[in-house]
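Visitor: Sequence and predicted structure below; questions after.
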Amino acid sequence: MTDTLAATTSRTYLRPPTADRDLLFARFTPLFAQIAEGNVDRERSRTFPYAQVDLLKTNGFGLLRIPEEFGGYGASLEQTFDLLAALAAADPNVAHVWRNHLAFVEDRLNAARSAATDRWLARFRDGEFVGGGWTEANNGTFANIATTVRRDGDVYRVDGAKFYATGSLYADWLDVIGASEDGLLTALVRRDDPGVELTDDWTGFGQQTTASGSATYAGAAVDPEDVFGITERFVYQGHFYQVAILAVLTGITAAAVREATTALRARARNYPQAADQTPTRDPQLLQVIGEADAHGFGAAAALSAAARDLDAVAAAHAAGDLDARTALVRAAQLSTDRAQLVIIEHALTATTEVFDALGASGVSSSIALDRHWRNARTLASHNPRVYKARIVGDWLVNGTDPVPVLGGIGGPRGGQGN
């Protein structure tokens, strides 16, 4: 395996992870603490966190997965998603904004070595940021996609409308999928192209500052080197997008436990029926916090397990071992589906039940604990969990492949979704 890896690793930009987890957290934890400041006020006023996203850009958060050889930190996927969860515990809107960028970085690392991708790595090192643009507006699907990416002389032109364009208002580039005579293509469109119009019309009750509104393209020009066939995108793309959401949900769960603990410590009185008149000594209230913390522990464990399976897929791809990669993609699909079921349950339960430890003071808008449930419920709706248990059960009972090809869109179930 070592000889194979040495012979093939130069074909992609993937390398074995070299980052030290403690050093990564030592670098980024102070930044996350800055981002946490003002989070409640931003939630209440729907203030977009431009400064907070820029803070991460300028400090290299987008370089986590890029190997040290190419100017990054050399983090594993497990480390990357752990950091994303820690960022989400500070501000889940900021964390969700990074989902599309980190996914496109991963795509370029999986790509064959080329001058065009070298330029993308240079853009990443310069802090350039990629937002999303896959989901069709007006209830369109990938089966009847109306957006087009067509050759026009020396450039491609993008025309169409997208929704759920997460991170678009913070972006330098927009990752857009469209139809062409040669099948589905993705094009990286410059945010400032005159043919691009972005509208902040996201109306969800959660994740309100992720810039997940509409994007309209009218003849936006794209360099041919920034257009890719959809089947060329990295094979675990769908898993990556889903695990990124699970990382944000894990961070939300941790934040809800942390803030509920603080709120319980601040309680000065208790109900007449209480086991102890001092809230911090009431065993039932302590039980609520303990159970919520266990939900956070379970979410973090499931996230790490799913991320490790993606690290295994990446290693097989880097080694050029396609047989191993196929088996590992299946294992990753199953672990991602299982993690989705587990983490969503943990997040929604914890963000609801922490209120049982707080009484009426827990619903004060000054602490805005409701934002944790709203944000978790919104993220949990991106890719409905109702189907996941059936998929896993069908695999276990009938051997039905959990990784069907869905029009070549990133391979597995669970792509960007809505």
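Guide: Received the coordinates, thanks.

Visitor: only C-alpha atoms for contact and neighbour calcs from this point on.
Guide: OK.

Visitor: For stretch 21-39, buried residues please.
Guide: Buried residues in stretch 21-39, counted by 16 or more other CA atoms under 10 Å: 21, 24-25, 28-29, 31-32, 35-36, 39.

Visitor: and if you look at stretch 250-263?
Guide: 250-257, 260-261, 263.

Visitor: Which of the residues in the host helix or strand of residue 291 are classified as buried?
Guide: Following DSSP states H and E, one finds residue 291 within helix 283-319. Going by neighbour count (16+ other CA under 10 Å), the buried part of helix 283-319 is 284-286, 288-289, 291-304, 306-319.

Visitor: And the next helix or strand past that helix?
Guide: Past helix 283-319, the next helix or strand by DSSP H and E is helix 322-353.

Visitor: Output the contacting helices and strands for that next one.
Guide: Packing partners of helix 322-353 (3 or more CA pairs under 8 Å, 6 or more residues apart in numbering; DSSP states H and E): helix 237-266, helix 283-319, helix 370-380, helix 388-398.

Visitor: Which one of those helices lies nearest to residue 90?
Guide: helix 237-266 (7.2 Å; CA to CA).

Visitor: what angle sits between the closest one and helix 283-319?
Guide: 160 degrees (axes from the mean of the first three to the mean of the last three CA atoms, to 10 degrees).

Visitor: take a look at this one as well, against the first:
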Amino acid sequence: MMDIKEIMQILPHAFPFLLVDRVIEIEVPRRIVGLKSITYNEAFFPGHFPGDPLMPGMLIIEAMAQTAGILAYKAMGEEAEGKGVYLMALREAKFRRPVLPGDQLLLEMETVKRRGNIWVFRGKAKANGQIVAEAEIMAMIRENKSKSPQIHPTAIVHPSCELAEGVEIGPYSIIGEDVKIGENTWIGSHVVIDQGTVIGKNCQIFHHASIGTPPQHIRYQGEKTSVIIGDNSVIREFVTIHRGTSFGGGLTKVGNNNFIMAYAHVAHDCQLGDFVIMANAAQLAGHVTVGDHAIIGGMAAVHQFVRIGKFAFIGGATAVPKDIPPYVTASGIRAKLYGINVTNLKRNGFSDEVIRALRKAYKILFRSSKPLKGCIEEIKNSELFTYPEVKDLVEFLEGSKRGITR
């Protein structure tokens, strides 16, 4: 009737305290039957007890209470939005037999009565057809309290850190001095986030990522610099993002809604826009600028100070020593241009008219025998220059200092 994903949308609990795996029967508002499979990997078994694992009796009651909470939430419908189920009292609790690894708890709960926001449930837990526990549970439905940050006991978090509501810090992660982390950002295990880093809300930072650590630059002498990461970004395993240098602006910046895949590297003083995708092991040297919606293929290597234009695509294993214009596709052992990035433009809602204009501009700029400066003047004196996208392309070329990939 309900899988774990649906249950997680109702109950505020998270691992290891979410104790209902599935709901197999529900008659709103009368009764509910839930399941909890007990494995040796449960977090409580190593200490309860070493060599003789038993599920703590109060956790059996907690599983029963969570099952009852689902029933109450479903019964209240829209009225339950923004509210939680909180245990008030426990009566006539009895434990009949131990629960061991390999057991599957059948959690049967019935509504006894309801008065306003107060509910009373009676139920029992069974394993292998036998009752293991029974109790009467009183619960209150009320507004959720603010969701405090969840920090794993093995994580190290500096006292000066600012953690917003809903932040989760995983096992063995280290959060340094003056770090700020926004609402509902999840930090996996063994992550290092060094001093002065600022991370926005709703980000996911996976295991062994390293963010805000010192730049790999021989002139760096420990100056206070930082990394800023925007909202809704995903940073996968073993990604490294180094903080800026004082002589490079002091800031490495990653925008909103970016997806940086495993083993990618963002060096000091890089500036990434929004909706950027870096595939596995893509490497950005220092001071690189990446425009919005750019895609950088796996194992691509970008030289320091290079600019990558918005909506550009760089193929896998491509070396990029010069600027990549916006809207184009570049690939090869040493980057060459292969036309307008039509696929990405269509995905992002560009009209056929704009794409045709960009294609015409591309031919004039990159497939002509004339010098680039003359090609730019030709476009400026044509109707193509009335398109904002073509104007962006021309202005990018005029602002290049490292030279343009062709």
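Guide: Thanks, I have the structure now. None of these values were measured; they are calculated from a predicted model.

Visitor: What is the resulting TM-score of the chain superposition?
Guide: After superposition, the two chains reach a TM-score (TM-score structural alignment, normalised by the length of structure 2) of 0.20; 139 aligned residues with a CA RMSD of 7.4 Å.

Visitor: Now distance to residue 51 of structure 1 too, for the buried residues of stretch 250-263 of structure 1, in a markdown table please.
Guide: Formatted as a markdown table, the buried residues of stretch 250-263 of structure 1 follow (distance: CA to CA, whole Å):
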| residue | distance to residue 51 of structure 1 |
| --- | --- |
| 250 | 24 |
| 251 | 20 |
| 252 | 21 |
| 253 | 24 |
| 254 | 24 |
| 255 | 21 |
| 256 | 24 |
| 257 | 26 |
| 260 | 27 |
| 261 | 29 |
| 263 | 28 |
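
Visitor: from those, which is closest to residue 54 of structure 1?
Guide: Relative to residue 54 of structure 1, the closest of the buried residues of stretch 250-263 of structure 1 is residue 251; by CA to CA it sits at 20.3 Å.

Visitor: gap between the closest one and residue 118 of structure 1?
Guide: Distance of residue 251 of structure 1 to residue 118 of structure 1, computed by CA to CA, to the nearest Å: 33 Å.

Visitor: Equivalent analysis for residue 100 of structure 1, please.
Guide: Distance from residue 100 of structure 1 to residue 118 of structure 1, by CA to CA: 19 Å.

Visitor: Comparing the two, which shows the higher neighbour count?
Guide: Using other CA atoms under 10 Å, the more surrounded residue of residue 100 of structure 1 and residue 118 is residue 100, with 25 against 15.

Visitor: Might one say that that one is in contact with residue 130?
Guide: Yes: counting by CA atoms under 8 Å, residue 100 of structure 1 does reach residue 130; the two are 6.5 Å apart.

Visitor: in the helix or strand hosting residue 8 of structure 2, what counts as buried?
Guide: Using DSSP H and E, residue 8 of structure 2 sits within helix 4-10. By 16+ other CA under 10 Å, the buried positions in helix 4-10 of structure 2 come out as 7, 10.

Visitor: Next secondary structure element downstream of it?
Guide: Taking DSSP H and E, what comes next after helix 4-10 of structure 2 is strand 22-27.

Visitor: immediately after that next one, which helix or strand?
Guide: Where DSSP H and E defines the elements, the next helix or strand beyond strand 22-27 of structure 2 is strand 31-37.

Visitor: That next one packs against which elements?
Guide: Strand 31-37 of structure 2 packs on strand 22-27, helix 57-76, strand 104-115, going by 3+ CA pairs under 8 Å, 6+ apart.

Visitor: Since that was my last question, I'll sign off now.
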